[in-house]
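S.K.: need coordinates for the following:
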Amino acid sequence: MAADPGLFTPRSVTWQMHGDPMMWVAGIRALYLQALHPRAVRGVMQNSDFRRDAWGRLMRTANFVGTTTYGTTEAAERAGARVRKIHSMLRATDPETGEEYGIDEPDLLLWVHCAEIDSYLHVLRRSGYPLTDAQADRYIAEHRVSARLVGLDPDAVPADRAEMAAYFVKVRPELAAGPEARDVDDFLRRPPTHPLLVPARELLWRRVAGLAYASLPSYAHELYGRAAPAPATVTRHLRFTGTLLRAVPARVRWQLPPKHILRAMARLGPDARPAPYKLEPQVAILDGPGEGAADSDGGDGTRWGRPG
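M.R.: Prediction:
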């Protein structure tokens, strides 16, 4: 019997993209963006000690993404069921109105989903990951699967860049940098650490978090109240960081726990190794004449294409 390739399979855009080291920068950008939805971030802050467990939250999200991308179908479905069960038991309260609401409301789950997918796609493409417009659309469509796992109706989730852009235009009036967003911002800029590690935090973490913040859409900079850096400068920094991180051998990077990719390759064989070049043969199939060459707008209103 053939080994189970999982929900996405090694032929998916997701399988190739999620093996890229810039996913860590993208994940931090997603946290910054998600925090701008007051109802969504309130649900996080009122149900967890974010300041003490922010690293744990980031690692749990990374583990969920790794499991659903590279794990077996059973493991992915089990991870989704666990997330849905936890969310179904949690409530949040609006301090101004006293309204109590579930954090598994579809609108809140949709915001978290779109902010993540937007961030993953935006950061990777802008940092030089070779992805055509058609493949970017395919990536967004593939993640209707992950949306289902957390409890969303796949048909209500954006399926391409145009739908993602329309979603962000629609949700924009609901966004604000409230007290909870300020807490997230403060943590990401100056995470508590052992005194001996403060120099490393200043040298490394602040650069990574600063780059993630810099890559946010212009309206996010306005809401946080800090001037947006020049887009061309941000793009250069993203490309430099991407080049630097991708120079580290993949086998070395993938040794970090929980080793989802290495376990997938052990299950499916070496041909399952994720790599950008495996997307190239799809261009002729997915793109019509002229497609994949021109840049287009992403969900946050910035350019998805590979900026110069």
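S.K.: from here on, just use CA atoms for contacts and neighbour counts.
M.R.: Noted.
S.K.: OK, contacts around the nearest residue to Glu174 once chain neighbours are set aside?
M.R.: Spatially, and ignoring its direct neighbours in sequence, Glu174 is nearest to His37 (6.7 Å; CA to CA, 6 or more residues apart in numbering). Going by CA atoms under 8 Å, 6 or more residues apart in numbering, His37 touches 111, 174-177.
S.K.: out of those, who has the most neighbours?
M.R.: Ala177 (21 neighbours; other CA atoms under 10 Å).
S.K.: is it true that it touches Leu36?
M.R.: Yes: look at Ala177 against Leu36 with CA atoms under 8 Å: they come within range, at 5.3 Å.
S.K.: common neighbours of these two, please.
M.R.: Leu223.
S.K.: which of the contacts of His37 fall in strands?
M.R.: Judged by DSSP state E, strands contain none of these.
S.K.: those helices in the stretch 151-300 of the chain, which residues are they?
M.R.: 161-171, 179-189, 198-200, 206-214, 218-224, 231-246, 250-253, 260-268, 283-286 (DSSP state H, counting those that start in this stretch).
S.K.: list just the nearest of the contacts of His37 to His260.
M.R.: Trp111 (26.2 Å; CA to CA).
S.K.: quick one, which of the helices of the stretch 151-300 of the chain is nearest to Asp104?
M.R.: Here helix 161-171 is closest among those (CA to CA), at 17.3 Å.
S.K.: which elements pack onto the closest one?
M.R.: helix 133-142 (3 or more CA pairs under 8 Å, 6 or more residues apart in numbering; DSSP states H and E).
S.K.: what residues does the following helix or strand past the helix it packs on touch?
M.R.: Once helix 133-142 ends, the next helix or strand along the chain (criterion: DSSP states H and E) is helix 144-149. Defining contact as CA under 8 Å, 6+ apart, one finds that helix 144-149 is touched by 7, 68, 77, 79-81, 84, 110, 113, 153-155, 157-159.
S.K.: would you do the same for the sequence below? I want to compare the two.
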Amino acid sequence: MRSIATVGTGPGWFEPDGVVWRVHGDLSTLVGGVAALLGQGTHPSALAGVQRHSTYRTDPWGRLAGTARWLVVTTFGSAELAEQEAARVRGMHRRVRGTSEDGRPYSASDPALLRWVHLAFTDAFLAAQDACGRDLSARFGPRWGDVYVADWARSARALGAGDLPTSRAELADALHEHRPGLVPVPDDLRTFITGPTGLGRTERLVYGRVARAGALVLSPSLADLAGVPGRGRAAASPVHRVELRAARWSLRGLHLALGPHSPSEQAARFRLGWEPRPDWLT
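M.R.: Okay, here's the model as predicted:
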């Protein structure tokens, strides 16, 4: 957050206060994060890379912090800082390579694999915003989702991905095209994503609601492989609709408690001269 506030002086990769800022500044990203992990786990190469090179089992919150860093720095940081972060992630990806249990080679730098991770991420965050976030259509129009898909593609191109969708429809088609090469998410991974260790009683209650919502917004193209309902079945089930509504109101209550902007967005607004120096920046 200090770097977001102090490195560079101008706007970053995305329009300040634009669609990407609003989606990634919404607490619905908590729901989207669960859905993204479930979706990404259906790809055998992505799964092999995570299982063999990630510390998610021994240090799940540290692993989550690393992913969150990429999200907030590229969203709210200056162009200079975003380029530095992209270079850091590209360097990490070069070290993640090997052979899966079925003999297929994998590399985190593979453009096709980078494209897949981006597709699953983008679909999950877009669906979570639709289901649990604040309505953006009044501010950005009914096609705000297309703008988000097109704009957020810049982050994946910076890592080496190509042939990226620029609309909701293209995103849905791209996900469905991957279906023949996907595999079921292992039971232990799904259990871990939906109920990680190290949570207190209250934290388990909050995370449980978020995780159930994440399982309900996952793409219909991936949901059965992940062993969760997905948004197709959620839309048809009164019980699931109630669960999503409960998650939405829980996040809105948390939003009221935390204030209008996340610390990362506060840092960006200070860098741009829109707001005074945050109290935590001393």
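S.K.: buried among the contacts of helix 144-149 of structure 1? Make that a PyMOL selection.
M.R.: In PyMOL, a selection of the buried entries from the contacts of helix 144-149 of structure 1 looks like this (16 or more other CA atoms under 10 Å):
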select buried, resi 7+68+77+79+80+84+110+113+154+157+158+159
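S.K.: please identify which of the contacts of helix 144-149 of structure 1 is nearest to Asp49 of structure 1.
M.R.: Of the contacts of helix 144-149 of structure 1, the one sitting nearest to Asp49 of structure 1 (CA to CA) turns out to be Arg84, at 19.9 Å.
S.K.: isn't Arg143 of structure 2 right next to Leu126, touching?
M.R.: No: with contacts counted by CA under 8 Å, Arg143 of structure 2 stays clear of Leu126, the gap being 12.0 Å.
S.K.: who's more crowded, the two?
M.R.: For Arg143 of structure 2 versus Leu126, neighbours defined as other CA under 10 Å are more numerous around Leu126 (23 against 12).
S.K.: Arg209 of structure 2 -> structure 1?
M.R.: Aligned by TM-score structural alignment, Arg209 of structure 2 pairs with Arg207 of structure 1.
S.K.: how near is its match to Pro192 of structure 1?
M.R.: Between Arg207 of structure 1 and Pro192 of structure 1 the computed distance is 16 Å (CA to CA, to the nearest Å).
S.K.: pretty sure Glu99 of structure 1 sits against Arg39.
M.R.: No: Glu99 of structure 1 lies out of contact with Arg39 (CA under 8 Å); the separation is 10.7 Å.
S.K.: those two - which one has more neighbours?
M.R.: In terms of neighbours (other CA under 10 Å), Arg39 is the more surrounded of Glu99 of structure 1 and Arg39; the figures are 22 against 9.
S.K.: aligned counterpart of Trp13 of structure 2 in structure 1, please.
M.R.: Using TM-score structural alignment, Trp13 of structure 2 sits opposite Leu7 in structure 1.
S.K.: repeat for Leu272 of structure 2
M.R.: Match for Leu272 of structure 2 (TM-score structural alignment): Leu268.
S.K.: how many neighbours does that match have?
M.R.: 17.
S.K.: correct me if wrong: it contacts Gly6.
M.R.: No: counting by CA under 8 Å, Leu268 of structure 1 stays clear of Gly6, with 10.1 Å between them.
S.K.: returning to that earlier point: I'd like the helices of the stretch 151-300 of structure 1 laid out as JSON lines, including distance to Met17 of structure 1.
M.R.: Shown next, in JSON lines, are the helices of the stretch 151-300 of structure 1 (distance: least, CA to CA, whole Å):
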{"stretch": "helix 161-171", "distance to Met17 of structure 1": "16"}
{"stretch": "helix 179-189", "distance to Met17 of structure 1": "24"}
{"stretch": "helix 198-200", "distance to Met17 of structure 1": "28"}
{"stretch": "helix 206-214", "distance to Met17 of structure 1": "18"}
{"stretch": "helix 218-224", "distance to Met17 of structure 1": "25"}
{"stretch": "helix 231-246", "distance to Met17 of structure 1": "12"}
{"stretch": "helix 250-253", "distance to Met17 of structure 1": "13"}
{"stretch": "helix 260-268", "distance to Met17 of structure 1": "12"}
{"stretch": "helix 283-286", "distance to Met17 of structure 1": "15"}
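S.K.: quick one, which of these is packed in tightest?
M.R.: Highest mean neighbour count of these: helix 206-214, a mean of 20 (counted as mean count of other CA atoms under 10 Å).
S.K.: how far apart are that helix and its match in structure 2?
M.R.: Once fitted to structure 2, helix 206-214 of structure 1 is off its aligned match by 1.7 Å on average (mean CA distance after the TM-score superposition for structure 1).
S.K.: so which bit of structure 2 is stretch 65-74 of structure 1 matched to?
M.R.: Under TM-score structural alignment, stretch 65-74 of structure 1 corresponds to residues 71-80 of structure 2.
S.K.: gap between the matching stretch and the chain center?
M.R.: 15 Å (CA atoms, centre = their mean, to the nearest Å).
S.K.: no further queries at this time; thank you.
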